[in-house]
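**Q** Attaching a predicted model along with its sequence, questions to come.
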Amino acid sequence: MACSSSFLHLLAALLALASWQAIASVPSPLQDFCVADLNSPVRVNGFVCKDPTNVTADDFFKAAMLDKPRDTMANKVGSNVTLINVMEIPGLNTLGISIVRVDYAPLGLNPPHTHPRATEIFTVVEGTLYAGFVTSNPDNKLFSKMLNKGDVFVFPKGLIHFQFNLNPHKPAVAISSLSGQNPGIITIANAAFKSKPPISDDILANAFQVDKKIIDMLQA
């Protein structure tokens, strides 16, 4: 029970911290809430508001999404990301916040990626992780840290970042809050080598300064 209580307290603290960050990037709501009408054909920046007379407590609730370990062996990088955003909780619409659980297998990686619409505040719940982010051109400076249980690290909005479980025997878990109801994610490898249709191998070979055969192998 003590472990469960501390876990809930950690979640509450992370949500509170992210809500302060949201002030800088998301306009203040003009009403108490604007529950997303995910079925509306109207397209706006965010989602159309559901009729307030049809709003219920369930629009602000998602049961047992972050309390259980996730399968980390389903992909080759050995991680599993569980995102709770406006698509999962329509009541998050216009509130500028979401939350993520990341499970890591031993030596599991959350590969280099960006969130184009959110800053992230990241806390290790179990295990030890090596985490870092890279600044924009022209410096491309790497800021990285070894993170242990309870440690907190911030990934600035839009910058490439990653986490890696250094332990070859034990899994790791982290919780993040993000300053956006739908922060988005761009995995760098997928964007470069798995676009549809694919980016020309001539372009990628020149960009990465490698032989086209290597590009063909990566795209495959």
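**A** On my side now, so go ahead. Residues are numbered from 1 along each chain as shown.
**Q** When you work out contacts or count neighbours from here on, use the C-alpha atoms and nothing else.
**A** Noted.
**Q** Check which helix or strand the nearest residue in space to Asp211 that is not next to it in sequence maps to.
**A** Spatial nearest neighbour of Asp211, chain neighbours left out: Ala205 (5.9 Å); criterion: Cα to Cα, 6 or more residues apart in numbering. Here Ala205, judged by DSSP states H and E, is contained in helix 201-208.
**Q** One more: Gly132?
**A** strand 129-134.
**Q** can you give me the strands in this structure?
**A** 79-84, 98-104, 109-114, 120-126, 129-134, 142-147, 152-155, 160-165, 172-178, 186-187 (DSSP state E).
**Q** So for Ser5, which of those sits nearest?
**A** Evaluated over these, closeness to Ser5 peaks at strand 120-126, with 12.9 Å, by Cα to Cα.
**Q** angle of the closest one against strand 98-104?
**A** 40 degrees (axes from the mean of the first three to the mean of the last three Cα atoms, to 10 degrees).
**Q** Who are the packing partners of strand 120-126?
**A** The helices and strands touching strand 120-126, judged by 3 or more Cα pairs under 8 Å, 6 or more residues apart in numbering; DSSP states H and E, are helix 2-25, strand 152-155, strand 172-178.
**Q** Please verify my assumption that Tyr130 contacts Ala172.
**A** No. Counting by Cα atoms under 8 Å, Tyr130 stays clear of Ala172, with 11.0 Å between them.
**Q** between those two, who's got more neighbours?
**A** Between Tyr130 and Ala172, counting by other Cα atoms under 10 Å, Ala172 is the more crowded of the two (25 against 15).
**Q** thinking again about what came up before, ok, and what's touching the strand holding Gly132?
**A** 140-148, 155, 159-166, 172 (Cα atoms under 8 Å, 6 or more residues apart in numbering).
**Q** another structure for you, compare them:
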Amino acid sequence: MAGNTSNKQGSAVTAVNVAQIAGLNTLGISLARVDYAPYGQNPPHIHPRATEILTVLEGSLYVGFITSNPENKLFSKVLNKGDVFVFPQGLIHFQFNYGTNKAIAIAALSSKNPGVITIANTVFGSNPSISGDILAKAFQVDKKMKGERGL
């Protein structure tokens, strides 16, 4: 079934891992269906315990991952129906539906419990909050800049 994409990201991830199917225990695999509204995205995130292979079932996606320090090189590509892309374990990656139609993808992951750490939610949504001074210095912005949540 299609996920509800009427949210700020315009995407829905429906996970199929050991939490949903106990029979996956010890098998080292899981899946996720990702639905994207037009211009929806699966924002930058990592899977600390799994490599991901993404297959586009419908629509087109701009996808990419960034290597780790010191290179921080972006590897990206536009994928169409039937195309496949691999995101190495632990690297920041994303998907964006740049089209005016919905898109659907299936992600296969090399762990029964791959985990997900969404970068912006983690950094800006921690409880307690990370000090605005630390965030301003890390992102090289003026602390006086304020977004929806502010620094």
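**A** That came in fine, so what should we check first? These numbers were taken from a predicted model, which means no experiment stands behind them.
**Q** After superposition, what's the TM-score here?
**A** TM-score of the superposed chains, computed with TM-score structural alignment, normalised by the length of the second structure, equals 0.96; 150 aligned residues with a Cα RMSD of 1.0 Å.
**Q** on that earlier part again, so what's in contact with Tyr130 and Ala172 of the first structure at the same time?
**A** Shared contacts of Tyr130 of the first structure and Ala172, counting by Cα under 8 Å, 6+ apart, come down to Asn165.
**Q** circling back: matching residues in the second structure for the helix holding Ala205 of the first structure?
**A** Using TM-score structural alignment, helix 201-208 of the first structure lines up with residues 132-139 of the second structure.
**Q** before we move on, what about stretch 181-191 of the first structure?
**A** By TM-score structural alignment, stretch 181-191 of the first structure lines up with residues 112-122 in the second structure.
**Q** List the buried residues for that stretch?
**A** Neighbour-count burial for stretch 112-122 of the second structure, counted by 16 or more other Cα atoms under 10 Å, picks out 112-114, 117-118.
**Q** can you redo the strands of the first structure as TSV with distance to Val210 of the first structure?
**A** Output for the strands of the first structure, formatted as TSV (distance: least, Cα to Cα, whole Å):
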stretch	distance to Val210 of the first structure
strand 79-84	28
strand 98-104	31
strand 109-114	20
strand 120-126	33
strand 129-134	22
strand 142-147	23
strand 152-155	30
strand 160-165	22
strand 172-178	35
strand 186-187	21
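**Q** circling back: count the residues that sit near the residue nearest to Asp211 of the first structure.
**A** With other Cα under 10 Å as criterion, Ala205 of the first structure counts 16.
**Q** what's the answer for the one 3 residues further on, then?
**A** The number of residues packed near Phe208 of the first structure is 10, by other Cα under 10 Å.
**Q** Quick check: the alignment partner in the first structure of Lys73 of the second structure vs Ser6 of the first structure, distance?
**A** By TM-score structural alignment, Lys73 of the second structure lines up with Lys141 in the first structure. Counting by Cα to Cα, to the nearest Å, the gap from Lys141 of the first structure to Ser6 of the first structure is 35 Å.
**Q** just Ile188 of the first structure next, same as before
**A** Taking Cα to Cα, one finds Ile188 of the first structure at 34 Å from Ser6 of the first structure.
**Q** Same question for Ser144 of the first structure.
**A** From Ser144 of the first structure over to Ser6 of the first structure (counting by Cα to Cα), the distance is 27 Å.
**Q** Just want to know which of the two has more residues nearby.
**A** The residue with more neighbours, out of Ser144 of the first structure and Ser6, is Ser144; 15 against 11, by other Cα under 10 Å.
**Q** Tell me who's in contact with that one.
**A** 130-133.
**Q** ok, now which ones touch Val84 of the second structure?
**A** Val84 of the second structure neighbours (Cα under 8 Å, 6+ apart): 53-56.
**Q** can you pick the most crowded of these?
**A** Most surrounded of the contacts of Val84 of the second structure: other Cα under 10 Å gives Leu54, at 23 neighbours.
**Q** So that residue sits against Ala107, correct?
**A** Yes. When contacts are counted by Cα under 8 Å, Leu54 of the second structure is listed as touching Ala107 (4.4 Å).
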